[in-house]
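J.: Pasted the sequence and its predicted model underneath.
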Amino acid sequence: MGNDQFMLDFTDCSTQRNLSETGREQAIRYGEALRRLNIPIFIPVIASPFCRARETAALAFGEGNVRVDSFWADVYRLSLNITEAEKDSTLQRLQHLFEMEVPSGKNAVVAAHSFPPHIGLGELADMETVIIHPFGSNNGFRIIGRIQLEDWERNI
């Protein structure tokens, strides 16, 4: 609810768009669906510094299971007027993150926000999950699929 203000402050949620009651309910349902399906999650879950992302992760996976990564604010800035050098640097780091393997049998989770059209993973729907198979550092990754909250709840 609300809008991200021009001078947003990550320590002050009143300067940001926050989760609605529907968003809170969706975050809880998301966590419940993954637990019901026995999806093994690598802890800590990563969250963007935006209040809405931190709250989503905490509601879905538990407050103590979340680590905030300020890099995701740089990803958000891809939709703003930044230099090509800043954009390239952010996209290179993003590529590296998508290539990183997680411990065998686990799934990494990032609670963040949509990308600008045609950048990164592109625009994402609310509570949409993009499943990525990493091939390791400098070896790329493959997008396996995109899953909506309702699909998780239907036990895809």
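T.: On my side now, so go ahead.

J.: going forward, measure contacts between C-alpha atoms and count neighbours the same way
T.: Fine.

J.: which residues in this structure form strands?
T.: Listed from the start of the chain, the chain has strands (DSSP state E) covering 45-47, 66-68, 110-111, 129-134, 141-147.

J.: and those strands, which is most packed in?
T.: Per residue and on average, the most neighbours among the strands of the chain fall to strand 45-47, with a mean of 24 (mean count of other CA atoms under 10 Å).

J.: Would you mind pulling the contact partners of that strand?
T.: With CA atoms under 8 Å, 6 or more residues apart in numbering as the contact definition, strand 45-47 has outside contacts at 53-54, 57, 61, 65-69, 72, 108-112.

J.: try this one next to it:
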Amino acid sequence: MPQSPLPRRRFLQTALGWAAGGALLPAAQAQTHADFWGLLRAGGCVVLMRHAQTVAGIGDPPGLRLGDCSTQRNLNDAGREQAQRVGQAFAREGIRVDEVRSSAWCRCTETADLAFGRHTVWAPINSFFRDNSGPEQTRAVLRDVASVEAPRNLVLVTHQVNISSLTGEFPAMGEIFITRPAGRSGDRLKVLARQVI
């Protein structure tokens, strides 16, 4: 039986919203610039950052090897500039960054280094785009970040699939979500503010 046009239209609208990086959110969910920086200054934040802009593509080319950046989808020049802008903005606003963890993918480690000057690779935030380890990794992240308290801020540079699993929301490339842990029983991180710099 042919598919009715209404479900297809809804699917396309949803897909376009995701492609826009979550830009089509209700106004009530939008946070002001001041809220974003104010939350970070207060501390106790888990900062989720999707890697900056990359060359065109989805996922990685066949033959991906984590130790070899030439086999991966990497940042483009605009993405490198974007990551540097993030670091400049955090410095300008006087934001405390206590620890930076990154996925092992080169587009994430480069984003972390350009933005914050350092990173530690942390396996629970590696991409699970093509495997079924997502729920286990998400639980590991939620358990670990439950202890983050003010004035400490923890930055996690990772991928869309990871951030969406942790929050239920879709980030654009380079977008930053400000979250706070909901305690050890929480199954999601609540997004308090979000911004592309």
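T.: Okay, I see it. Quick caveat, the model's predicted, so the values are computed rather than measured.

J.: And the TM-score between them?
T.: Here the TM-score of the superposed chains, computed with TM-score structural alignment, normalised by the length of the first structure as the reference length, equals 0.77; 139 aligned residues with a CA RMSD of 2.3 Å.

J.: Which two among the contacts of strand 45-47 of the first structure are spaced furthest apart?
T.: Checking those against each other with CA to CA, the farthest-apart pair comes out as Phe61 and Trp72, at 18.5 Å.

J.: still on that earlier bit, including distance to Asp9 of the first structure, could the strands of the first structure go into a markdown table?
T.: Supplementary listing: these in a markdown table, determined by distance: least, CA to CA, whole Å:
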| stretch | distance to Asp9 of the first structure |
| --- | --- |
| strand 45-47 | 16 |
| strand 66-68 | 15 |
| strand 110-111 | 18 |
| strand 129-134 | 27 |
| strand 141-147 | 31 |
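
J.: Does Arg184 of the second structure touch Arg139 like I think?
T.: No: proximity of Arg184 of the second structure to Arg139 does not meet the contact threshold set by CA atoms under 8 Å, at 9.9 Å.

J.: which one of the contacts of strand 45-47 of the first structure is nearest Glu25 of the first structure?
T.: Ala57 (12.2 Å).

J.: can you pull the contacts of the residue in the second structure that that closest one lines up against?
T.: Aligned counterpart of Ala57 of the first structure in the second structure: Ala112 (TM-score structural alignment). Each residue near Ala112 of the second structure by CA under 8 Å, 6+ apart is listed here: Ala83, Val100, Arg101, Ser102, Arg118, His119, Val157.

J.: What is the nearest of the residues you listed to Ala193 of the second structure?
T.: Using CA to CA, Val157 comes nearest to Ala193 of the second structure of the contacts of Ala112 of the second structure, at 16.4 Å.
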